[in-house]
Every structure is written in structure tokens, then in C-alpha cells.
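S.K.: Just a sequence and a predicted model for now, questions to come.
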Amino acid sequence: MDEPKVSVVVPMYNDSRTIDLCLASVSTQTYPAHEIIVVDDASTDDSAVRAARHSCTLVRAERNGGPGAARNLGVRHAKGDIVFFIDADMIMYPDAIGNAVTLLSGPRGYGAVFGVPDKVPLFVEGPVGQYRILQYHYWRVSAQGEVSGGFYALGAVTRAAFDAAGWFNPALRQTEEIDHAERLSRRYPMLLTARVSGRLSDESHLIPLLRKAFRRARLRVPFYLRRGRAMQGMETGGRAAAAVLALLTMLSLPAAVGYPPVLVGTALLLAAFVAVDAGQYAFVRRERSWPFLVFFTTVHLLVNATVSGGLAVGVLTWLTSRQFRHMYERTAP
């Protein structure tokens, strides 16, 4: 039987800092890609000029449509049996495509294989960037196995599975991945594995990170309520409890200022917040110093409290907006 042909699809928007590294990593795979398709999502920097210097097909979107629309456009041009998605702010390790092909060709019949970014970032990061990379890595590496959520920043999907699931919904700018993976997982098993890996450049500033966490949490509410259960893999009961505990911890602080004995309750809430995901903090301590662990815990507390706030606002929006309630029921063109 002929070896599967792999089409690599790279959605790109203002990624001039990383696109050369990304495409170089794709071009040096031990299992060569049949084609590399870069979708320029109406970038305003010189990303497209840089991409055009590489051996790839450059497709330009007429207007910025977001990751889902860019991936759809790339798939429309793809001719491979497998579509390997990688975001332009990532690199893949040399065996990433080969390992993905091996897993997708195995007896389990996986429809998709999603990778785990390394704990080592693509660039030297500041403290917030280090927090994000370590948290991102640990949550995924600890969830390895069959999953129902998708991570299309580094993942391969068989064309048959993609066609069965349908296109990404371009109306979903922040949650298009969970929507598509949910449809795909109804038809095919999906695997999350560190055998497919690379390095990531992620958000390195606190306010944009919190803004993104709030927005994504709010937009997931209709998905969760419609689905009726958490996604298999990273979304554990302990992590759901951590979000609630983080919000309660933050809300207790103003009371503790006026009445210091409340600090005992605050300390107990914080201890419970750490305990429900203790493995994560043990991992961070092994990788970094005690002072950084304190910083990591503080940022993670803020992120989780923000997530709870986003979920609360999402529930209120769900109760008052019919359009919001049904946003995941729209079909993509």
C-alpha cells in the first residue's frame, strides 16, 4: 500500500517573527510533506513576503477570517490523505509528521492525533511567557491518551475524518477547535500524544492572557451547556474546582483587609486551590525555583479567577441572548 500523502496547512496572521522557523521545521521532516500550504489571513506585516521565500503554496485570504476560516481555506487546497495543521507561531520536531502518520495508520483507527508542545519555549520568555508554556505543556502531557477535545495548533487529521466532521465554523473565532473536535470525536477516536511535539511561542503579557482567558471561558458556556459534560482529557473535576476556588480566594481578600481573621479562610481556600492540581505545582518546582513557583501560583490564581468570571458572564449572556445560546448550532459553509 502506498504511504499516505500529508498536506501541511499553516494558518498565519502577522507571524513574521516565527514563520521562517515554522516552515524550516516542516521542510526538514523525516517523513516529507507532500505539500505545504500557508494561508495568509490578511496579515498586515511582512509574513507573506517571508513565507513566499520557502517551498510552499501561499494562499491569501481576502479578509481576516480567523483561524477556523484560514484552516478551511488551506484544506480546500489540500490534496493529501492526511492534513497536518501547525500554527505559524510553532515549530515541529523532525519526527512529528512521521509519528503522526504511524499513529493514524495503526489498528485503532484514529481520526486525529494532536501533539504536546515542549516545556521549552521557542524563544527565551519573560516570567508570564514561562508560566504559560509550562502550564500549557503540563496540562497536555498529563492528559495524554484518547481525548474529545482538539488542539489544532499541532495536530494531524485524516482527510476522511475531516470530511466526516465538516468544516471549521468560521463564526467561532476563539472556540472553533472545541466545536470541530466534538463533531470529529463522535465519528472517530482521537489521540493526544507527546510523540508529536514541537516548540511554541505563546502569550507573554499578563493583561492579554487574562483577556483571552475571560473571552474563551465566556464563549464556551453554550458549548458546555449544549454538550452536558466536560471534554475528556484536560478538563478534570479538580481543575473545574480550582477555577471556583480561585474566584472565592480573590473575593475573600477585600474582606480580609477589613477583618484580618478572614485571612485564615483565604489561606485555606488557596491551599485547596493548589491541592486539587498538586501535580502541576510539583512539576513547576522541579523545573524552576521556589520564587518562580510562587509567581506561577499567583498568575495561575488570577487566570482561574478570570475564567470563573468569564463563565459567570457567559451564563448570564446565555440566559438573555437566544443568538448566544445557539451559536454552536450554526453550520459552517
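M.R.: Done, it's in.
S.K.: rest of the way, CA atoms for contacts and neighbours
M.R.: Will do.
S.K.: next one: the longest strand belonging to the chain to chain centre, how far?
M.R.: Ordering each strand of the chain by length in residues (DSSP state E) puts strand 190-200 first. Once both centres are worked out by Cα atoms, centre = their mean, to the nearest Å, strand 190-200 turns out to sit 12 Å from its chain's centre.
S.K.: On the three-state scheme, P94 is what?
M.R.: When states are read from DSSP: H, G, I helix; E, B strand; the rest coil, the local structure at P94 comes out as coil.
S.K.: neighbours around it, how many?
M.R.: Applying other Cα atoms under 10 Å, we find 19 residues neighbouring P94.
S.K.: now swap in T175 and tell me
M.R.: 21.
S.K.: In this structure it contacts R220, no?
M.R.: Yes: using Cα atoms under 8 Å, T175 and R220 qualify as a contacting pair, with a distance of 7.0 Å.
S.K.: Now do the longest strand of the chain: which elements does it pack against?
M.R.: strand 90-92, helix 96-104, strand 112-117, helix 127-141, strand 145-147, strand 154-158 (3 or more Cα pairs under 8 Å, 6 or more residues apart in numbering; DSSP states H and E).
S.K.: For the spatially most central residue of the chain, give me its contacts.
M.R.: The residue at the geometric middle of the chain, judged as the C-alpha nearest the mean C-alpha position with Cα atoms, centre = their mean, is F151 (4.9 Å). Taking Cα atoms under 8 Å, 6 or more residues apart in numbering as the definition of contact, the neighbours of F151 are 114-115, 177.
S.K.: Of the residues you listed, which count as buried by neighbour count?
M.R.: Burial by neighbour count, judged by 16 or more other Cα atoms under 10 Å, picks out 114-115, 177 from these.
S.K.: Make TSV out of those residues and add distance to R76.
M.R.: TSV is the format used below for these (distance: Cα to Cα, whole Å):
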residue	distance to R76
F114	21
G115	23
E177	18
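S.K.: Among those residues, which one lies nearest to T44?
M.R.: Of all those, T44 sits closest to E177, with 24.4 Å by Cα to Cα.
S.K.: can I assume that closest one is in contact with L154?
M.R.: No: proximity of E177 to L154 does not meet the contact threshold set by Cα under 8 Å, at 11.5 Å.
S.K.: List the buried residues in stretch 164-184.
M.R.: Along stretch 164-184, these residues count as buried under the neighbour rule (16+ other Cα under 10 Å): 165-172, 174-184.
S.K.: what's the answer for stretch 97-111, then?
M.R.: When burial is assessed from 16+ other Cα under 10 Å, stretch 97-111 yields the following buried residues: 97-101, 103-104, 110-111.
S.K.: and here's the other structure:
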Amino acid sequence: MDVNDSIQPVQATVSIVIPVHNGGERFRQCLASLEQWAALAQEIIIVVDGGTDQSWQWAKASGAKVLRFPSAGGPARARNAGAQMASGDILFFMDADVTLHTDTLQQIVDIFGKQPNLAALIGSYDDAPGESNFLSQYKNLFHHYTHQLAHEEASTFWGACGAIRRSIFLEIGGFDERFRYPSVEDIELGYRLKRAGHQIQLCKTVQVKHLKRWEPLSLLKAEFFYRALPWSELIWRDRQFVNDLNLKTSSRISLILAYSILVTFAFGLLWPSVFSVTLAFTLAFLCINGSVYQFFYQQRGFLFALCVIPWHWLYFIYGGLAFAMGTVRYHWFSRMGNTAHLPTIARL
């Protein structure tokens, strides 16, 4: 027997990095899942990004390595600080309001072990969100649906459930710390990875459970100011009009139809005959998104799927408005020669 046949490949080591700011009960559930399912990790590093609750004490009591900032500077800074402390080959970034599945870490180790050229991977939320209210179920299930149908060759990174080779992370400069609040710092990192020629894979079976509770105001604020608006500027900056995830062709057509419904309905209030056009646009909107509503019907039943429709329509309305505002803002600042403004939007 050749001596090389008896040599087993060295298993990559994993460092889990979690930023937390006033994590509350959800963070305690996150820690409980780590205690139960993170045996494969070489180390767990928790970066307490300011805050006024007991998150840092809970982190200390868990046995994790803990770094504490006296005031909040954002998850980008916190993750970078955790990465500097880490010693593992792979950095696995988690949010403080998610919990592991039994096989999450094992899958990550196996995937990187089998693909030496893979720079990073991202996973998905599962189909059983932790909060039971409608908006939390809708938002997190919609995220699950979007990732499950996306291309496996990803074009972005994801900080809630994303792993990256530590050497590449440090080489590329980590997250942009000008993002001072949870925003699109992970997407921006993914764009830089792709520009540098690195491979990112969406692994749909690598899943975590999201525990966040969404309410109307918190959802709209986060979606509009912290995601859609800065992402729109990022798209223009990097010219990343990728036909995937939330930027699919069907989504772009749906945006046009959503505004067509809104405009023709407004005209219909003055000229009722226009309502027939509104109806036509509405039917087209429902048809092109039929698979979305079918998914929600299978997951939660008819009434739930029915309630999804107006929120899904609103999603395109505020998304379109954010893209228009982001486009104007980007080109205005570009004309004035200021190209370093983009992350400041996340401070709104």
C-alpha cells in the first residue's frame, strides 16, 4: 500500500464569530444552541458591541472568548475585531439572534474540505422561524424561499450565516467599518470577493433558525433605510445588476407591475373605467408571483398566503422607491466628485 493512501486530509478548523448589541433573550437562545451543537468549533468569539443589557455577562458565562467595546460601532467593526482574535482556518459568522442546526458546522467543515478553491459560503434561514407573529413568519419564510431558489454560485456574502477562509478575509480587508449599523456590509464584502476572483457558494442545506421578531415599523425601517437604500447605491457603485436573489428578472417585472397597479388605481378614483386596467395589472402581478404564494400556501395555508399578497406588493413599492432615491443620491454625489459617501446612508 502506498504510504500516501494512509494519510488523511487535515480537517479545517472553524472559529465562530458573533457580534451582539443588547441581544436579550434571543442571544441567550443563540448561546444555548452553541453549547449544544458547536462542538466542532475550535473557538467561539463573541464581540459585545456596546449595549446596556447583560449580553457580555452571558457571553462570559458561556465559556466563549469575549471582546467588549464600550460603545456601539456596528457589526462590521465587531466582526473584524473577532476575526483578528480568531485562530481557525475558517471564520463562521453568525448573528446573535439565530440558532444552529445539529449539522450546520459539520456541513461547513465538509464543504470547505472537499472544495479547496472555495473562498466562502453562505447558508439560509430554515422554514420554521422562531417568532410566531405574521410579519416574522412572512419575512423569514420569504428569505428562506428566496435563498432556496437562488443560484448556488453566489454573488454576495451573508453575515447571519456565512463562512469564509480567514486568510482570504484578512487579505481582502474584512468588512467595511464605515457601515455603523446592520446594513449591507456583508453584501459589499461579497462584491469585493467576486471582484478579486474568489468563489462564493450558496449551500442551501446549511441552515440556521432566525429568532427576530418583526413589527411593521421595525420591518419598514430596516428594509428601506438599512437594506434597500444603501444596496441601491452599492449596485450602482459596483454595477452589480445580477439576475439572482432579490434582483431576478421576475422581481424587476413585478416592481413595474406594482407601480402600474398603484398609478392606475389612483387614476381610477377619477375615471372608474381605468379600474379594468388596474385589474389586468393585478392579475399579471399575481401570476408572475404565483410560485411565491404557492410556497406560502403550502407552508402556512390559504389565509396566510392571502395576507402575504399586500405585504409582498408593498415590498416592491418601497423597494422601488429606495432604488430611485439611491440612484439619484449616487449620481448626485458622483457628479460632485464624492465617491466615498455610500456607507453613511446606514446611519439614518
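M.R.: Perfect, thanks for sending it. The shown structure was predicted, so the numbers you read here are calculated from the model rather than taken from an experiment.
S.K.: Got a TM-score for the pair?
M.R.: These two chains, once laid on top of each other, score a TM-score of 0.92 by TM-score structural alignment, normalised by the length of the first structure; 329 aligned residues with a Cα RMSD of 2.1 Å.
S.K.: sorry, back to before: of the buried residues of stretch 164-184 of the first structure, which belong to helices?
M.R.: Judged by DSSP state H, the subset of these located in helices is 165, 176-184.
S.K.: returning to that earlier point: so what does the residue nearest to the centre of the first structure match up with in the second structure?
M.R.: If you follow F151 of the first structure across to the second structure using TM-score structural alignment, you land on W158.
S.K.: returning to what we had before: and the residue nearest to the centre of the first structure, that one's in a helix?
M.R.: No: F151 of the first structure sits outside any helix when classified using three-state DSSP, being coil.
S.K.: Could you measure from it over to E177 of the first structure?
M.R.: Remark: distance between F151 of the first structure and E177 of the first structure (Cα to Cα, to the nearest Å) = 7 Å.
S.K.: Then E35 of the first structure?
M.R.: Applying Cα to Cα to E35 of the first structure and E177 of the first structure gives a distance of 23 Å.
S.K.: got it, and F292 of the first structure?
M.R.: Relative to E177 of the first structure, F292 of the first structure is positioned 31 Å away (Cα to Cα).
S.K.: Which residue in the first structure aligns with L279 of the second structure?
M.R.: L279 of the second structure maps onto A267 of the first structure when the alignment is built from TM-score structural alignment.
S.K.: and if you look at L219 of the second structure?
M.R.: Taking TM-score structural alignment as the criterion, the aligned counterpart of L219 of the second structure in the first structure is L209.
S.K.: In three-state terms, how would the closest residue to its match other than its chain neighbours be classified?
M.R.: Take L209 of the first structure and drop its neighbours on the chain: the residue closest to it by Cα to Cα, 6 or more residues apart in numbering is E203, 6.2 Å away. Under the three-state scheme (three-state DSSP), E203 of the first structure adopts coil.
S.K.: how deep is E203 of the first structure tucked in, by neighbour count?
M.R.: With neighbours defined by other Cα under 10 Å, the count for E203 of the first structure comes to 18.
S.K.: doesn't R132 make contact with it?
M.R.: Yes: between E203 of the first structure and R132 there is a contact under Cα under 8 Å: 7.1 Å.
S.K.: Going along the chain, name the helices of the stretch 201-333 of the first structure.
M.R.: 206-227, 237-258, 262-275, 278-287, 290-320, 322-325 (DSSP state H, counting those that start in this stretch).
S.K.: residues making contact with the second one?
M.R.: Defining contact as Cα under 8 Å, 6+ apart, one finds that helix 237-258 of the first structure is touched by 262-263, 265-266, 269-270, 272-274, 276-277, 301-302, 304-309.
S.K.: now do the first one
M.R.: Outside helix 206-227 of the first structure, the residues within contact range by Cα under 8 Å, 6+ apart are 128, 174-175, 179, 203, 230, 302-303, 306-315, 318, 324-328.
S.K.: How about the contacts made by L135 of the second structure?
M.R.: Neighbours of L135 of the second structure in contact, by Cα under 8 Å, 6+ apart: 213-216.
S.K.: before we move on, what about K194 of the second structure?
M.R.: Each residue near K194 of the second structure by Cα under 8 Å, 6+ apart is listed here: 155-156, 200.
S.K.: Check the gap between it and V208 of the second structure for me.
M.R.: For K194 of the second structure, the distance to V208 of the second structure (Cα to Cα) stands at 24 Å.
S.K.: D244 of the second structure matches what in the first structure?
M.R.: In the first structure, the position corresponding to D244 of the second structure is occupied by G233, as judged by TM-score structural alignment.
S.K.: and that match, how many neighbours does it have?
M.R.: By the other Cα under 10 Å criterion, the neighbourhood of G233 of the first structure contains 20 residues.
S.K.: same check, this time on A258 of the second structure
M.R.: Burial of A258 of the second structure is recorded as 22 neighbouring residues (other Cα under 10 Å).
S.K.: What's the match for it in the first structure?
M.R.: Under the alignment (TM-score structural alignment), A258 of the second structure pairs with A246 of the first structure.
S.K.: and what of Q199 of the second structure?
M.R.: Taking TM-score structural alignment, the alignment pairs Q199 of the second structure with P189 from the first structure.
S.K.: got a list of what its match touches?
M.R.: Going by Cα under 8 Å, 6+ apart, P189 of the first structure touches 108-112, 146-148.
S.K.: Recalculate using a threshold of 7 Å.
M.R.: Residues in contact with P189 of the first structure, defined by Cα atoms under 7 Å, 6 or more residues apart in numbering, are 110-111, 146.
S.K.: Show me the subset of the residues you listed that the second structure keeps too.
M.R.: Retained in the second structure (both residues aligned by TM-score structural alignment, their matches' Cα atoms under 7 Å) from these: 110-111.
S.K.: From the contacts of P189 of the first structure, pick the one nearest T297 of the first structure.
M.R.: For these, the closest approach to T297 of the first structure (Cα to Cα) belongs to E146, at 28.4 Å.
S.K.: Excluding residues flanking it in the chain, which one is nearest the closest one?
M.R.: Excluding the flanking residues, the one nearest E146 of the first structure by Cα to Cα, 6+ apart is L191, at 4.5 Å.
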